[in-house]
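# Need the 3D shape of this:
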Amino acid sequence: MAKYDKADLERRMKGAVEALRHDLSGLRTGRANTALLDPITVTVYGSQMPLNQVATVSAPEPRLLSVQVWDKTNIGPVEKAIRSAGLGLNPINDGNNIRLPIPDLTEDRRKELAKLSHQYAEKARVAIRNVRRDGMDALKADESKKEIAEDERKRGEAEVQKLTDDQIKALDEVAAQKEKEILTQ
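Next comes the predicted model:
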């Protein structure tokens, strides 16, 4: 059992919130967001590569993504990867670039995306609770090894609980903001 380290617990909890932010950035709203294409991998040169390693993705307009493929021979595989990614995007190949108009979301799709954002948030909450449990276990282990006294353990547990509450609150704010963005675009 590791020794109690508040800084490490805080770093791990904040990491869960950041992971949630990253996951949510890939969820599609009515606006063009380059992070939408982050999970896409393309089969080029005989291997799978992330899209951002074979092309530049930009958002020149609020409802348009532009993908500029560096090696023109890879335009076909990039277009195919985007089409088969299940994002509901229809790539338009103009010979040099691939344009991706972002269609309006239907009400059903909005609800589906909101539900997905809830799942991401719950996964992050579980991660934070696991870090909390690790901290509590470390405090109890330190007390049983006689490295800290009972009142120090209780003080430490209160610190861990406050840290957990703060990070869950931050996580809920991030999730609520994304849900509002999804439902009102």
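# going forward, measure contacts between C-alpha atoms and count neighbours the same way
Will do.
# check contacts around the most centrally placed residue in the chain.
When Cα atoms, centre = their mean is applied to the chain, the residue found nearest the centroid is residue 23 (1.6 Å). By Cα atoms under 8 Å, 6 or more residues apart in numbering, the residues touching residue 23 are residue 120.
# Another for comparison:
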Amino acid sequence: MIEDIKQDAQDRMQKSLDALGNNFNKIRTGRAHPSLLDGITVSYYGADTPLNQLASISVLDARTLSVSPFDKSATPDVEKAIMKSDLGLNPVTTGDLMRIPMPPLTEETRKGYTKQAKGEAENARVSIRNARRDAIADVKDLLKEKEISEDDERRAADDIQKITDKFVAEVDKALAAKEKDLMEI
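A predicted model of the protein is given here:
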């Protein structure tokens, strides 16, 4: 029973860490990578469709992405969606291919992205702490039902706290790496 509760908490904490990684990928650094455009949706025949389902996205060089829509008639809609996104990108369309140059980051935008990364990391920490709180509450419920002893409850709470500390340290490590990446010129 206690092992199931600890495993469930660990799974939830791992999902929070994975979500943080996905959110960090959406924060622009100086380098081009396709996951940068993951959050963009395009109005395609009246439905909001993720960009990666409408077009092939690839990296041309370190500072340029290329987007090639599968349906050539959707090119203007794709271009508008990229321009409207809060990424500050301006695509250049030449025939079927859309090039998206990554403008160099200014000191001000770097600080803004760093602030955004810190916010995402804090959200992940909160999510991890919520998983800890729920797991400890489940253990206390077992104690109330007299299915475990007080010693077992204390040991389980200590184990859950150790798991929590490990995942919070992972979040801090990921944030430090992202900040280093953002501040790199």
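# hang on, the earlier thing: may I see the buried residues of the host helix or strand of the residue nearest to the centre of structure 1?
For residue 23 of structure 1, the host element (DSSP states H and E) is helix 6-25. Using 16 or more other Cα atoms under 10 Å as the burial criterion, the residues of helix 6-25 of structure 1 that qualify are 9-10, 12-17, 19-21, 23-25.
# And the next helix or strand past that helix?
Next helix or strand after helix 6-25 of structure 1 toward the C-terminus (DSSP H and E): strand 41-44.
# other SSEs contacting that following strand?
Identification of packing neighbours for strand 41-44 of structure 1 by 3 or more Cα pairs under 8 Å, 6 or more residues apart in numbering; DSSP states H and E yields strand 47-50, helix 75-83.
# and the residue in structure 1 sticking out farthest from the centre, which of the three is it?
Going by Cα atoms, centre = their mean, the residue of structure 1 most distant from its centre is residue 146, 40.7 Å out. Judged by DSSP: H, G, I helix; E, B strand; the rest coil, the three-state class of residue 146 of structure 1 is coil.
# do the same with residue 87 of structure 1
Applying three-state DSSP: residue 87 of structure 1 is coil.
# who touches the residue nearest to it when sequence neighbours are not counted in this structure?
Excluding the flanking residues, the one nearest residue 87 of structure 1 by Cα to Cα, 6 or more residues apart in numbering is residue 28, at 7.9 Å. The contact partners of residue 28 of structure 1, by Cα under 8 Å, 6+ apart, come to 36, 87, 113, 182.
# how much space is there between residue 28 of structure 1 and residue 63 of structure 1?
11 Å (Cα to Cα, to the nearest Å).
# and residue 67 of structure 1, how many residues sit next to it?
Neighbour count of residue 67 of structure 1, defined by other Cα atoms under 10 Å: 26.
# meant to ask about residue 31 of structure 2
Residue 31 of structure 2, neighbours per other Cα under 10 Å, totals 19.
# got it, and residue 152 of structure 2?
Using other Cα under 10 Å, residue 152 of structure 2 is surrounded by 14 other residues.
# Okay, and it sits in which element?
helix 150-183.
# For that helix, buried residues please.
Neighbour-count burial for helix 150-183 of structure 2, counted by 16+ other Cα under 10 Å, picks out 153, 156-157, 160-161, 163-164, 167-168, 171-172, 174-175, 178-179, 181-183.
# The spatially closest residue to residue 161 of structure 1 that is not a sequence neighbour: what's it in contact with?
Using Cα to Cα, 6+ apart and skipping the chain neighbours, the partner closest in space to residue 161 of structure 1 is residue 132 (7.2 Å). The contact partners of residue 132 of structure 1, by Cα under 8 Å, 6+ apart, come to 9, 160-161, 164.
# which SS state does residue 132 of structure 1 fall under?
helix.
# Which residue in structure 2 aligns with it?
Matched by TM-score structural alignment, residue 132 of structure 1 corresponds to residue 132 in structure 2.
# on that earlier part again, how much space separates the residue nearest to residue 87 of structure 1 from residue 95 of structure 1?
To residue 95 of structure 1, residue 28 of structure 1 is 26 Å away according to Cα to Cα.
# Residue 126 of structure 1 too?
46 Å.
# ditto for residue 79 of structure 1
Going from residue 79 of structure 1 to residue 95 of structure 1 by Cα to Cα gives 11 Å.
# cool, and residue 184 of structure 1?
35 Å.
# How about residue 162 of structure 1?
Using Cα to Cα, residue 162 of structure 1 is found at 56 Å from residue 95 of structure 1.
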